[in-house]
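S.K.: Provided below for reference: sequence and predicted model.
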Amino acid sequence: MSIDEGKLNAFLGKAVGDLGAAFSAVLVLLGDELGLYKALAKESLTPAELANRVGTNERYMREWLGNQAAGGYAELDPATGKYHLTEEQAACLADPAGPVDLPGAYEIARALFHTYPRVRENFISGNGMEWGEHHPCLFHGVERFFRGGYNSHLVGDWLPALDGVVEKLSRGGKVADIGCGHGASTVLMAKAFPNSHFIGYDYHEPSIETARKRAHAAGVTNTTVEQADAAGYQGSDFDLIAFFDCLHDMADPNGAARHARSALKDDGTCMVVEPFAGNSPAENLNPVGRIYYAASSMICVPVSLAKHGPALGAQAGETRLRKVIVEEGGFSRLRRAAETPFNIVLEARP
């Protein structure tokens, strides 16, 4: 067997980058939790100055800053020995309301390491793992990571892309947010459309409790949150029913789609936001697909299999989703209304 030296070096170069990211995951979490990113977003600092600002040890700050600058998560000025964040780095590392909350994504990675024994067992047995069985840092990480995309696109891009929905919500409509989790999407819509009423549904009781706290802290009074399964909530006559990054996780996505169809008004709209994916594995062999396949292996597929569901996975693709929503769910029309590098937004009509 002969090895192509060029191909070998190219592969090892990629692998070294991946190892650097994996080894640095804990340091990103520390940068977030200890306020290191926030301090560097405000001003350029030496390791000693950073340690003084946040109350850490200077020797450790030298190593942490070296790691961050080597990975492109911070910048070093060799002339002064000071480090800082660019505006773009600060937006993703030090601003929870930024376009992407990267530390939130690393919270998800942290949760995945907690699942390793169960993941190994599942790979052999084919068993599943309920959402509520995960480490709590998963729930907070998912909220943080997806909230950035919702902040950037939900009110300004996705809802306006749906036919007539913004006008209905501005006048006063009734909305269901299915699988609302900690309520990030529910609260965001409620703040934007004070004349409408928003009901968040989720089957995970601890998440519902957190969602209620989030709504209270945000001061929204046009929101209620209820514990209910996606195919069993009692509300009806909705103008809009939304699924944010959750339909593919469900044990009964067909039933959830049918229930949404029955709970909508005849002129209502169902918005299904799903991870961005093509319709075949070959279309998903890219950095975003890599992230979603990893999360799907350890979160999405096990959650569905835990209740003997179809395990659509995070890379289900629009063709598979169309079967769920139209052929099995009873909707007559489906179109892609919007997309981002991380999501596709589907509009389903009765």
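M.R.: Cool, the structure landed.
S.K.: drop to CA atoms for contacts and neighbour counts, all remaining ones
M.R.: OK.
S.K.: mind listing the helices for the stretch 1-150 of the chain?
M.R.: Per DSSP state H, counting those that start in this stretch, the stretch 1-150 of the chain carries helices over the ranges 5-33, 36-42, 47-54, 58-70, 87-93, 102-114, 116-125, 136-153.
S.K.: In TSV: these, plus mean neighbour count and distance to Pro310.
M.R.: Formatted as TSV, the helices of the stretch 1-150 of the chain follow (neighbours: other C-alpha atoms under 10 Å; distance: least, C-alpha to C-alpha, whole Å):
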stretch	mean neighbour count	distance to Pro310
helix 5-33	14	31
helix 36-42	21	41
helix 47-54	17	48
helix 58-70	16	41
helix 87-93	18	35
helix 102-114	21	22
helix 116-125	13	15
helix 136-153	20	22
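S.K.: any chance of the ones you listed in CSV, with distance to Ala217 too?
M.R.: What follows is the helices of the stretch 1-150 of the chain, written out as CSV (distance: least, C-alpha to C-alpha, whole Å):
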stretch, distance to Ala217
helix 5-33, 21
helix 36-42, 22
helix 47-54, 27
helix 58-70, 34
helix 87-93, 23
helix 102-114, 20
helix 116-125, 35
helix 136-153, 16
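S.K.: another structure for you, compare them:
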Amino acid sequence: MQETTSVDQARLAELIERIITDAGAAVAFPLALVGDRLGVFSALAAADGPVTAEQLAGRTGLAERYLREWLLAMAAAGYVTYAGGGDPGPEAKRTARYRLSPEQAEAFTNSDSPGYVAGVFQNLTAATRMVDRITEVFRTGEGISWHEQHDDMFEGTERFFRPSYLANLTSSWIPSLSGIEERLDEGARVADVGCGFGTSTIIMAKAYPNSTFVGLDSHDRSIARARERAAGARVADRVTFRAEGATDLHGTYDLIAFFDCLHDMPDPVAALRAARPALTPGGRVMLVEPMSWDTVEETVGNPLGRLLAGASTFVCLPSGLAGPPAYGLGAQAGPARILQVAEEAGFGDARVALATETNRVFELAP
């Protein structure tokens, strides 16, 4: 007979309070995405001072009644600042004034800032739109290909990672590799595998004008956007984008980079095996992976671990199970498992070159 235990009412109340907090966050994200899409955050940032919902409606052309409720929700979430002005009585919410603090404006409107987080709203909201498919694959054990994700996932992922790439890619990640920055300065060949919209490729091309770059991604629409971005950034003369898979490398390269994508691949070993013979003498593979840990204890109770484990369940793990041999690394594989995969692929020298709060950079050499 199963042993029964009494419910600790204090712990139950604590759990319910946590669920209420999480529920508030869950509705704040899609509402923030609505504000991002409609330019409401930008309109607030551009205002001379605090505004009412009616004034904001005049600036944006949006419906005042919806803006009034949205502002209340965003202020309750801490994403917008309530600046007072609510008259007492039934009209209090109509006359309330709101603004963005400098920090809120930086986080929600400055896409070049390391603190820019608007892409998180788009990326994670897109992930949760797959809940019906996720329910299905839990039963079957099958995967969900990257191509099957909601369209917002592709742009949201680019917006999610771009601030980190701007802040770290050329300032710390590449310098952490043995001798690669010098090669890039002089003139090297670089492959960016799983390049998506080409943000990482373009950042490198701007920083190292003597080098040439090839971006590979199996998602045709992302490659089309990458080509547009390269032309707009005026680096198309030294950047080529190809709609090809991770094993379709041609020629040799001084640097082959995988930015936040190896763990999504059904066959990460094959991808690395293809990269190994494509390296020039002294060339390196750079893996940039989301921060992950080798033990459950390191992940549980860790806010970043909570976020990344949840995102992995929705996106990364299903992608890694979407084809043979279905390694299913997921975003929380841990550094020991990543290094094991590198060893399986034939790399005799693999190490963690650098760790930040949100990423680990791995350097692989034959």
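M.R.: Nice, thanks for sending it over. Bear in mind the structure is a predicted one, so any value in this text is a computation, not a measurement.
S.K.: ok, now how distant is the aligned partner of Arg273 of the second structure in the first structure from Glu328 of the first structure?
M.R.: Under the alignment by TM-score structural alignment, Arg273 of the second structure pairs with Arg258 in the first structure. As for Arg258 of the first structure, its distance to Glu328 of the first structure is 7 Å (criterion: C-alpha to C-alpha, to the nearest Å).
S.K.: Look at these two and report which has more neighbours.
M.R.: Taking Arg258 of the first structure and Glu328 together and counting by other C-alpha atoms under 10 Å, Arg258 has the greater number of neighbours (20 against 16).
S.K.: can you tell me the helix or strand for that one?
M.R.: For Arg258 of the first structure, the host element (DSSP states H and E) is helix 253-263.
S.K.: Mean deviation, that helix versus the second structure?
M.R.: Its aligned residues in the second structure lie a mean 1.1 Å from helix 253-263 of the first structure after superposition (mean C-alpha distance after the TM-score superposition for the first structure).
S.K.: Next SSE downstream of that helix?
M.R.: Downstream of helix 253-263 of the first structure (by DSSP H and E), the next one is strand 264-275.
S.K.: Spatially, which residue comes closest to the match of Arg273 of the second structure, not counting chain neighbours?
M.R.: Distance criterion C-alpha to C-alpha, 6 or more residues apart in numbering; nearest residue to Arg258 of the first structure, sequence neighbours excluded, is Gly329 at 4.2 Å.
S.K.: hmm, who's touching the helix holding Arg258 of the first structure?
M.R.: 230-232, 235-238, 241, 247, 270, 324-325, 328-331, 350 (C-alpha atoms under 8 Å, 6 or more residues apart in numbering).
S.K.: again, but for stretch 217-230 of the second structure
M.R.: Taking C-alpha under 8 Å, 6+ apart as the rule, stretch 217-230 of the second structure contacts 147, 154, 193-199, 202, 216, 236, 239-246.
S.K.: Could you do stretch 14-33 of the first structure as well?
M.R.: Contacts of stretch 14-33 of the first structure (C-alpha under 8 Å, 6+ apart): 36-38, 64, 67, 71, 93-94, 103, 106-107, 109-110.
S.K.: ok, 7 Å please
M.R.: 37, 64, 103, 106 (C-alpha atoms under 7 Å, 6 or more residues apart in numbering).
S.K.: Now do it: which range of the second structure does it align onto?
M.R.: Going by TM-score structural alignment: stretch 14-33 of the first structure matches residues 18-37.
S.K.: Quick check, Arg99 of the second structure in contact with Leu44.
M.R.: Yes. Look at Arg99 of the second structure against Leu44 with C-alpha atoms under 7 Å: they come within range, at 5.9 Å.
S.K.: Let's check: the centremost residue of the first structure is which one?
M.R.: Phe146 (3.1 Å; C-alpha atoms, centre = their mean).
S.K.: That residue -> the second structure?
M.R.: So, by TM-score structural alignment, Phe146 of the first structure is matched to Phe161.
S.K.: With Val166 of the first structure instead?
M.R.: Using TM-score structural alignment, Val166 of the first structure pairs with Glu181 in the second structure.
S.K.: element containing its match?
M.R.: Glu181 of the second structure belongs to helix 180-186, assigned by DSSP H and E.
S.K.: now Glu347 of the first structure
M.R.: Going by DSSP H and E, Glu347 of the first structure is part of strand 343-349.
S.K.: Return the mean post-superposition distance for that strand against the second structure.
M.R.: Mean deviation for strand 343-349 of the first structure: 1.3 Å (mean C-alpha distance after the TM-score superposition for the first structure).
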